[in-house]
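K.L.:
What would the 3D arrangement of this be:
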Amino acid sequence: MSDPIPYSVGQTVTLSQRLPYLKTADPMPMLRPGDLIASSETGTILERRPGGWAVKFARGVFLMAEKDLAIAPPPDNP
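P.N.:
Modelled structure (predicted):
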């Protein structure tokens, strides 16, 4: 039996670690520099892809492995 998937489409996530590069989720993926995403930036999971998730950040949609993601803390409500 497989483990339950910890993430779902529409969930807000952050990076769990700084990555040296990012892989775009385009039909023909490209590698982009890892500093396109700030460590505190949040993204939204768009869909499940082979090997990970397509996550939308402010500067694009990137393919991310589960080990590189963390569930974002809820926003502070004043």
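K.L.:
rest of the way, CA atoms for contacts and neighbours
P.N.:
Will do.
K.L.:
gap between residue 25 and residue 45?
P.N.:
12 Å (CA to CA, to the nearest Å).
K.L.:
please give me the structure for this one as well, since I'd like to look at both together:
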Amino acid sequence: MADKLFAVGDVVTVTTQPPYLKTADPMPMLRPPDLVTLGERGTILEQKLGGYWAVRFERGAFLIDGRYIDRVPS
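P.N.:
Below is the predicted model:
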């Protein structure tokens, strides 16, 4: 399965709840997955290695695997 491609500034939504969240800080920390709800919208900040994306949500910026998010049609 090919990695999903997003652009900086794309609005995305959480389609599947990840098992945990990792902060998008220089020194990432694991956080509980309930900080981001299913269906919540966020904005792509940057692409990271390994199919991860830094996404800004209401409660912070997190590294999210591309398989847990989809682009919101404009």
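K.L.:
what touches both of residue 25 and residue 45 of structure 1?
P.N.:
Between them, residue 25 of structure 1 and residue 45 share the neighbouring residues residue 54, with contact defined by CA atoms under 8 Å, 6 or more residues apart in numbering.
K.L.:
ok, for the most centrally placed residue in structure 1, nearest residue in space, not its chain neighbours?
P.N.:
Among the residues of structure 1, residue 55 comes closest to the average C-alpha position under CA atoms, centre = their mean, at 4.1 Å. If you skip the residues right next to it in sequence, residue 55 of structure 1 has residue 45 as its closest partner in space, 4.4 Å away by CA to CA, 6 or more residues apart in numbering.
K.L.:
Count the residues that sit near that neighbour.
P.N.:
Residue 45 of structure 1 has 21 neighbours, counted by other CA atoms under 10 Å.
K.L.:
That one: helix or strand, and which one exactly?
P.N.:
With the criterion set as DSSP states H and E, the secondary-structure element containing residue 45 of structure 1 is strand 43-49.
K.L.:
Give the other helices and strands that that strand contacts.
P.N.:
For strand 43-49 of structure 1, the elements it packs on are strand 12-15, strand 52-57, judged by 3 or more CA pairs under 8 Å, 6 or more residues apart in numbering; DSSP states H and E.
K.L.:
After superposing, tell me the mean distance of the first one to structure 2.
P.N.:
When structure 2 is superposed, strand 12-15 of structure 1 averages 0.7 Å from its matched positions, counting by mean CA distance after the TM-score superposition for structure 1.
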